[in-house]
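Novice: Here you go, sequence then predicted model.
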Amino acid sequence: MGGGVRYIDVAERRARLALRHRLAGRARAGTPEEVADALVALHGTDPATVYLAVGARLADPAVTVGETERALYEDRNLVRMHGMRHTVFVFPTALTAVVHASTGLAVAARERASLLKHMATAGAPDAAWLKDVEESTLAALARRGQATAAELAQDEPRLREQFVYAAGKSYEGTHTVSTRLLRVLGVEGKVVRGRPLGSWTSSRFRWAVAPEHAELDTAGAQAKLLGRWLTACGPATEADLKWWTGWRVTEVRRALAAAGAEAVSLDGDTGYVAAGDAGPVPVPGEPWAALLPGLDPTAMGWQQRDWYLAPELRPRLFDGSGNVGPTVWWNGRVVGGWAQRPDGEIVWRLLDEDGIGRDARAAIDSEAQRLAAWLGTTRITPRFRTPLERELSKD
């Protein structure tokens, strides 16, 4: 590209990643809130990912579980809710209104329409009935503070009612009103996930009333979210932005313009950074290693990943649906994967040994020991199993 547009090479992209994703030693954070703010969003589909992603970036990983639970369930500085691509994430609470307006409203409208259509097809009660159940459910949740669907059904028995979905089709099933309604209320920003029933690795969550937030203009919210994400992950291409947000390309371009994003030149493509962020970044300092969990927001941050992940490594590190498993990083690139064995040992394997010497191996092994120490007796099995993770966990 010409016209004074700055070129950002792979080395600088990796330096930005090291510093802004809190992975280099000198960049590690002090609290889970700092980690979430730096990354914008922590993948929450697998509950363990949130804690593992935070722990990999804290200066003192021993405080990971207690401090993350404090942030999520006591201070409520972090919130688990639906966001981009209809996926569950953990966001800074201050960002929830932006996420809801920029990505949630369109999904919410589709989800409610789908539920009403399926209920009507099954001969279930109408929208007025559903609205009455919804209001009763939200009132019960407000009284309880946090509750499971079963507990809410004690206060609102109509939540237990069922209807047949796709009758006569090969995928016919029976849905309970509580399951579908709470999902709709979640994407509408009315309820969020609360404290789990079990430990921090449990996927059985209570529900809680969502924190109050202002209703924002969609276009303005999209520009703000995109600006925040570019600060954390720029430079990124239009394809990266469209994939991460789940927006149409016209929405991405409108948000880029509104946010004042600056174009830069990448290797054979055009990228964008946040306004005023096109200048060089400092060197991260000492070489760094990291063991990141499956679905980590860094590994999943871009659609175009060749600058940090060699294409030939993907079959071993991703499942069939495109979910990344646990990864080993060295100086800004993925070089292998890791797993936890039944006895708790953290094991890892290199898939790319280019430039990996004795110091790199020692640093990676130190991170493995660091992870094992704070996990202690906790056992982690990724929700989405990948070929290398399965292989390593059985060795």
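Specialist: That came through, no problem.

Novice: from here on, contacts and neighbour counts on C-alpha atoms
Specialist: Will do.

Novice: and the closest residue to residue 247 other than its chain neighbours, how many neighbours does it have?
Specialist: In space, and not counting its chain neighbours, residue 247 is closest to residue 103: 7.6 Å by Cα to Cα, 6 or more residues apart in numbering. Using other Cα atoms under 10 Å, residue 103 has 23 other residues around it.

Novice: Cross-check the contact I'm expecting between residue 103 and residue 245.
Specialist: Yes. Judged on Cα atoms under 8 Å, residue 103 makes contact with residue 245 at a distance of 7.2 Å.

Novice: where along the stretch 151-300 of the chain do the helices fall?
Specialist: In the stretch 151-300 of the chain, the segments counted as helices under DSSP state H, counting those that start in this stretch are 177-187, 218-233, 238-245, 249-259.

Novice: Turn these into CSV, including mean neighbour count and distance to residue 206.
Specialist: Converted to CSV, those look like this (neighbours: other Cα atoms under 10 Å; distance: least, Cα to Cα, whole Å):
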stretch, mean neighbour count, distance to residue 206
helix 177-187, 20, 11
helix 218-233, 22, 28
helix 238-245, 19, 27
helix 249-259, 17, 34
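
Novice: One more to weigh against that first structure:
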Amino acid sequence: MSDLWRERLAAQSLHRPAPLGVPGLVGRLLAVQAQDVTAAALAFRVRSTGLTREDVEAAVRERSIVRAWGPRGTLHYMLPEDLGWLTSLSGPALARDAIRRIGQEGVAGSPETLLPAVVRALEGQGPLTKAELGERLSADGVPATGQAIVHLAALGAAHGLVVLGPGRRGGASGAGKPTYVHAADWLGAPVASSLDRDRSLAELARRYLRAHAPATPADLAAWSGLPLRDAWTGWRLIAGSLDELPGGGGRLRGTAPEAETGIETGAGTGGGAGTGGAPAPHAVRLLPAFDEYLLGWRTRSGVLADAHARAVHPGGGILRPTVLVDGVIRGTWSLNGPTLMVSPFEAERLPVQGEAEDVSRFLGRPVTPAVSRGEPFSGRGR
């Protein structure tokens, strides 16, 4: 693993630093991608030593984190106090995309006519499932079905009016059915930013670097979905307080406290908090689908070989769960019932037993690893 990715691994808390709790990790990372709720929960597991899925779900219920549309117009977990300024940056593009998709779904109207209907459907109702929201919209003269309902909720989110609530029991994979809720009802106050645009861009750059450094403005633009000129604006506003790496390109180191940047030194079995020093040879992490380690920068060069890229990113918006060994992607994995199926890229035995045991602990149910040929998998690491 290169020094560049060694630093990024630590910035992403994949060395498992001192426990931060669910809100602490969200604040540290700025946003945790969450279009797949189970994958998002596993992103907390791989960056901690004691959290459980129930801890993540409790943080949503207690409103210490909120699931909403964020960077790139994608669902993320964010802190409520960050939602306003993040929405001020990502909202305009999300609104344009939502109104286009609403039209494609056959629903006529402009934001001026549709937004009041969304508010009337949600305000004072508590979290509603997609079907329940669709019924209330239809009763109000907006005949929305299927994905049109989701895009109408996204339009509301782009204007700070809608967030997602806790999953309703009965959804796929134990995650619960998604629910949508009036933002001010759920959070206790309207979603609004106290920062002007330049201060928001500076905060974005500072917080992005804290979780992704070393990185460049092009990386920030790719991650946030904002134009490169906006990324450069944020960069310039904070560059004086950070260290620029040799080689130019605006690549900066971040500002994480020293206590947060130690890298695990124990055997690579999936447990243990960061203790400083170099990463252990063959230190293993089972990254979930859509993990930030593969989405956080413009390129994955250095951690994912071109020959294996299609196995991880086959297209269609899919980014599979991966096996990380010493900072490099060495295979994929999937969870089907109690079986954690590992598919190495090469003919090698990946030491995932410890990580599989931790997935079992996190989910609260038995998990048994196997290789893609269906044979029992006993590797534990060295």
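Specialist: Nice, I can see it. The structure displayed is predicted, hence computed values, not measured ones.

Novice: about what we covered before: so which of the helices of the stretch 151-300 of the first structure gets nearest residue 205 of the first structure?
Specialist: When the helices of the stretch 151-300 of the first structure are compared by Cα to Cα, helix 177-187 sits nearest residue 205 of the first structure, at 11.9 Å.

Novice: what's that closest one packed up against?
Specialist: If you count contacts as 3 or more Cα pairs under 8 Å, 6 or more residues apart in numbering; DSSP states H and E, helix 177-187 of the first structure packs onto strand 78-82, helix 105-121, helix 149-155, strand 191-196.

Novice: coming back round to it: find residues that contact each of residue 103 and residue 245 of the first structure.
Specialist: Residues touching both residue 103 of the first structure and residue 245 (Cα atoms under 8 Å, 6 or more residues apart in numbering) are 84-85.

Novice: out of the helices and strands packed on helix 177-187 of the first structure, deepest packed?
Specialist: Comparing those by mean neighbour count (mean count of other Cα atoms under 10 Å), strand 78-82 ranks first with a mean of 27.

Novice: which is the next helix or strand following it?
Specialist: Using DSSP states H and E, the helix or strand that follows strand 78-82 of the first structure towards the C-terminus is strand 88-92.

Novice: quick one, strands of the second structure?
Specialist: Applying DSSP state E to the second structure gives strands spanning 32-33, 66-69, 75-78, 128-129, 162-168, 177-182, 284-287, 322-325, 328-336, 339-344, 368-371.

Novice: Make TSV out of those and add distance to residue 139 of the second structure.
Specialist: Output for the strands of the second structure, formatted as TSV (distance: least, Cα to Cα, whole Å):
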stretch	distance to residue 139 of the second structure
strand 32-33	33
strand 66-69	25
strand 75-78	27
strand 128-129	15
strand 162-168	19
strand 177-182	17
strand 284-287	43
strand 322-325	45
strand 328-336	40
strand 339-344	45
strand 368-371	49
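
Novice: if I pick the residue nearest to residue 344 of the first structure when sequence neighbours are not counted, what's in contact with it?
Specialist: Residue nearest to residue 344 of the first structure in three dimensions, not counting chain neighbours: residue 379, with 6.4 Å by Cα to Cα, 6+ apart. Residues in contact with residue 379 of the first structure (Cα under 8 Å, 6+ apart) are 340, 342, 344.
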